[in-house]
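Q: this is a predicted model, with the sequence first.
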Amino acid sequence: MNRNLFFLWQGQVISQLGMQAYTIAMMFWIMESSGSSAAMSVIFALSTLPQIIFGPIAGVIADRHANRKIIIWCDLIRGSTVLVMAAVLFSDLFSTAQVVIFFAVTACINGGCKAFFQPAIDAWIPDLTTREKLPQVMATFGSTTQATMVLGQASRGILFTLLGAPLLLLVDAVSYFLSALSECFIKQKTQDNSDRAIAITASFKSYKDDLLTGWRYLAGTSGMVPAALFVASINFFIAPVMLLLPFYVANQISAGAEWYGFLLAALALGSIIGYSHSNHLKQVLKKRSSLMLVSLHCFAFSLFIFSQSHHVYLSSFSFFTAGILPGFV
């Protein structure tokens, strides 16, 4: 890994850790202060909406503009918004409803930054390494992201218990600023951005053409659309589980915030194992459709056991198993 890749990798790791801290602080503060799952669902929707809106064009923009600036600005904006959020909680001047509104605005801004951040990372990596080393570098970044999720989720639950939401958000904000600082040391060749010389109408047409080309490729490639709908349906039906998880931890298994982090870490660790062993299992079962069908039924059974459990260790094991099976899918 060369110098530029190291700074990019380091910034991504720090940023990922910060993201886990914000999610846990936000969810448990809302649960403890308002007890409203509806407020939490609205905030999650607001954090996802910008990614739905900007997701299709984010990749196009990342391909055509300086990725370094996009990534640094995303980290700076996220760090600033979370810092304001920490100040709001520290001040204790606002009502619960007002703080929830602040969380909603922060979630919306951070969701917009996230929509541009990851495509910019993915588009930049090939420019920072050779074609021969690209698969290894992509694998390193992918595995690091998963490992960081496990570490971040496990540790942030403990930190929330020890520090509370305001201090944890302050740590989160600092992590984003450190990530931006790390990315400032990456050297990127100056690119001749031809878009600046094109009229606004022509520039818009260029973006639109690139976007339509991507959609045509998706629609014209056999199996792509059903696969996308299949994955989307799984995400749609699993969303309520993640939304209600803090209430499950507090009310059903009578545990603290640290166990919320442990459960998410178990899910992420299971996912890593599922991904890493899926190719071997596919060769054993021969047919992908059989593997997917068996995995989905076992996944549903694991979630059923999880829903009935009142013990932290059984909940952890069933959630860990539930993480493995979508990895196969």
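A: Yep, that arrived. Numbering: from 1, shown residues only.
Q: CA atoms for contacts and neighbours, from now on please.
A: Will do.
Q: mind listing the helices for the stretch 101-250 of the chain?
A: Secondary structure of the stretch 101-250 of the chain, counting by DSSP state H, counting those that start in this stretch: helices at 134-163, 165-184, 200-220, 224-247.
Q: now the shortest one: how far from the chain's centre is it?
A: Using CA atoms, centre = their mean, to the nearest Å, we find the averaged C-alpha position of helix 165-184 to lie 16 Å away from the chain's own average C-alpha position.
Q: what do you get for the longest one?
A: Its chain's C-alpha centre and that of helix 134-163 lie 11 Å apart, by CA atoms, centre = their mean.
Q: now the angle from it to helix 165-184?
A: Computed by axes from the mean of the first three to the mean of the last three CA atoms, to 10 degrees, the angle separating helix 134-163 from helix 165-184 equals 150 degrees.
Q: sort out which residues of helix 134-163 are buried, please.
A: Using 16 or more other CA atoms under 10 Å as the test for burial, helix 134-163 gives 137, 141, 144-160.
Q: re the thing from before, next, format the helices of the stretch 101-250 of the chain as a markdown table and append distance to Gln118.
A: Listed next are those as a markdown table, based on distance: least, CA to CA, whole Å:
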| stretch | distance to Gln118 |
| --- | --- |
| helix 134-163 | 11 |
| helix 165-184 | 14 |
| helix 200-220 | 17 |
| helix 224-247 | 19 |
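Q: which one of those lies nearest to Ile109?
A: Nearest of these to Ile109, taken as CA to CA: helix 165-184 at 13.8 Å.
Q: contacts for the closest one?
A: 7-8, 10-12, 14-15, 17-19, 21-22, 25-26, 29, 68, 71-73, 75-76, 78-83, 85-87, 89-90, 159-160 (CA atoms under 8 Å, 6 or more residues apart in numbering).
Q: now swap in stretch 206-213 and tell me
A: 56-57, 60-61.
Q: which of those residues count as buried?
A: 57, 60-61.
Q: which elements pack onto the helix or strand harbouring Leu293?
A: For Leu293, the host element (DSSP states H and E) is helix 288-308. Judged by 3 or more CA pairs under 8 Å, 6 or more residues apart in numbering; DSSP states H and E, helix 288-308 is in contact with helix 257-285, helix 312-328.
Q: which of the residues in that helix are buried?
A: Buried residues in helix 288-308 (16+ other CA under 10 Å): 291-292, 295-296, 298-299, 302-303, 305-306.
Q: check it against this one:
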Amino acid sequence: MAKSFRTTKKGCLALNSNHSSVLRNRSFLRLWIARIFSASAFQILSVAIGWQMYALTDSPLQLGFVGLAQFLPMLLLTLPAGQTADRYDRRTIVYLCQLIESAVVVLLIIGSVQGWMSSVHLLIAAAILGACRTFEGPASAALVPDIVDREQLPKASAWSASAMQTAMILGPSLGGVLVIWGISAAYITTLAALLLSVSLIFFVKTVHFVKKLDSMSMDTFFSGLRFVFARKIILGTISLDLFAVLLGGATALLPIFAEDILKTGSLGLGLLRSAPAVGAIIVSLILTRFSIERAIGKWLFASLVVFGLATILFGVSHSIWLSLVALFLTGASDVVSVVIRSTLVQVNTPQDMQGRVNAVNSLFIGTSNQLGEFESGSMAQLAGAVPATVIGGIGTLAVAVIWMYGLFPVLRNQKKYAVEEG
């Protein structure tokens, strides 16, 4: 059984030793590397499918349909995906999803080489990939507590965040280079990355026994939602991400800033898109060495305030260098929040509920990203890109204040990663 976070002095020394050895856990190391490969592959696929769709149709609307085709399966299948992750072996779910994704990529390669690939085929491929990612995400996230000790979760969360940010940097940039060499080159590279991930997942071993759902029913279907809404810490944590990203994200407006405000063109756009991910990966690597374990509520809201202020700074900046610093700070502060929130969710969720709760978390995150882009675009259409970004940053600060002092003071007062009583 995992040790409690309330340990003796001797136990604290053991805790530090456990933290330093999280990558010595071979199963976690394999899962971590597999996540880099699989997430990078998905990023490359998004670039390649979008590129091929535009080449076939010359229609921005069709590009929007690609994103919609990926989002709708998540919206429809998230709750069943959570049930599945708690009913069946999570490693097997991840393994099978990546095998299906590999099969889809094989068909994309064949269709592209033989010349019969159409916009309809691309939309079907995007929908299948979106469905696979919907089932893979909760199972992969819930797999972490199955293979590491409870005391190692903060470090494991930081390493997991670094894997995702590495993919966010490598995937889009590599995808952009590969499509220059040909769409088949992008798909073949994706297939290789997915197969490497599959081989690594195959050798992941779970060490903690998890009681599985005996059956899948309407009661268990909504049990994840009920569990989240019954616990202030989890509900506050997940909803904080939803509204902070919904209001404060400026990613969708970066092309406008690069072209019309900063006058830097495509090169500047590439730098602007990379800056948050660079900040995130640097801080996530720091957190793998020096994890935040005390006054975590204060750290959580401090990071959110920095995120809001940096968003406002980016909005008013007319210097590419100042803008890059501001975006770097948004990524750096966001990953602090991500690590704290994900660890709080995992610590406060029983292992047999991890799949369903992580599915709800994925739904909130996916919704915030999709609606956040819509909110930013709509606000920019009404008020302009600069006011929209500044208003978004102010909105993030307002959310921080409301959550701290109004809706979820329990989060502000959280001193360490402990299970919510009651």
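A: Everything's here; your move. Keep in mind that this is a model prediction, so the values were computed, not measured.
Q: so what number do they get for TM-score?
A: Once superposed, the chains reach a TM-score of 0.73 (TM-score structural alignment, normalised by the length of structure 1), with 306 aligned residues with a CA RMSD of 4.0 Å.
Q: about what we covered before: in helices only, show me the contacts of helix 165-184 of structure 1.
A: 7-8, 10-12, 14-15, 17-19, 21-22, 25-26, 29, 68, 71-73, 75-76, 78-83, 85-87, 89-90, 159-160 (DSSP state H).
Q: selection in PyMOL covering whichever of those residues are buried, please.
A: Applying 16+ other CA under 10 Å to these, the buried members can be selected in PyMOL as follows:
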select buried, resi 7+8+10+11+12+14+15+17+18+19+21+22+25+26+29+68+71+72+75+76+78+79+80+81+82+83+85+86+89+159+160
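Q: before we move on, the earlier item: out of the helices and strands packed on helix 288-308 of structure 1, which is the most enclosed?
A: helix 312-328 (a mean of 22; mean count of other CA atoms under 10 Å).
Q: centre of the chain to it, how far?
A: On CA atoms, centre = their mean, the centre of helix 312-328 of structure 1 falls 19 Å from the chain's centre.
Q: check stretch 121-137 of structure 2 too.
A: 16 Å.
Q: what's the mean deviation for that stretch versus structure 1?
A: Once the two are superposed, stretch 121-137 of structure 2 sits an average of 1.3 Å from its aligned residues in structure 1 (mean CA distance after the TM-score superposition for structure 1).
Q: what comes into contact with that stretch?
A: 49, 53, 65-66, 69-74, 77-78, 81-82, 84-85, 93-94, 97-98, 100-101, 104, 108, 359, 362.
Q: I'd like to know which of those residues are buried.
A: Counted by 16+ other CA under 10 Å, the contacts of stretch 121-137 of structure 2 give 49, 53, 65-66, 69-71, 73-74, 77-78, 81-82, 84-85, 93-94, 97-98, 101, 104, 108, 359, 362 as buried.
Q: just put the buried ones among the contacts of stretch 206-213 of structure 1 in TSV and tack on secondary structure and distance to Leu243 of structure 1.
A: TSV is the format used below for those (DSSP: H, G, I helix; E, B strand; the rest coil; distance: CA to CA, whole Å):
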residue	secondary structure	distance to Leu243 of structure 1
Ile57	helix	28
Val60	helix	31
Ile61	helix	31
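Q: just send the residues you listed back as a markdown table, with distance to Tyr248 of structure 1 too.
A: Formatted as a markdown table, those follow (distance: CA to CA, whole Å):
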| residue | distance to Tyr248 of structure 1 |
| --- | --- |
| Ile57 | 37 |
| Val60 | 40 |
| Ile61 | 40 |
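Q: and which of those is nearest to Thr321 of structure 1?
A: Of those, the one sitting nearest to Thr321 of structure 1 (CA to CA) turns out to be Ile57, at 35.5 Å.
Q: now do the same for that closest one: its match in structure 2.
A: Mapped onto structure 2 by TM-score structural alignment, Ile57 of structure 1 lines up with Pro80.
Q: and that match, how far from Ile286 of structure 2?
A: 36 Å (CA to CA, to the nearest Å).
Q: cool, Leu242 of structure 2 as well?
A: 25 Å.
Q: just tell me what Val106 of structure 2 corresponds to in structure 1.
A: By TM-score structural alignment, Val106 of structure 2 lines up with Leu83.
Q: contacts only, for its match.
A: 169-170, 173.
Q: would you confirm that Leu291 of structure 1 contacts Phe328?
A: Yes. Under the criterion of CA atoms under 8 Å, Leu291 of structure 1 makes contact with Phe328 at 7.4 Å.
Q: Asn251 of structure 1: how many residues sit nearby?
A: For Asn251 of structure 1, the count of nearby residues is 12 (other CA atoms under 10 Å).
Q: what number of residues lie near Ile320 of structure 2?
A: Neighbours of Ile320 of structure 2 (other CA under 10 Å): 19.
Q: now swap in Gly164 of structure 1 and tell me
A: Residues near Gly164 of structure 1, counting by other CA under 10 Å: 15.
Q: nearest spatial neighbour of it, skipping sequence neighbours?
A: Leaving aside its sequence neighbours, Gly164 of structure 1 sits nearest to Ala25 (CA to CA, 6 or more residues apart in numbering; 7.6 Å).
Q: can you tell me what the one you found aligns to in structure 2?
A: Ala25 of structure 1 maps onto Ala48 in structure 2, by TM-score structural alignment.
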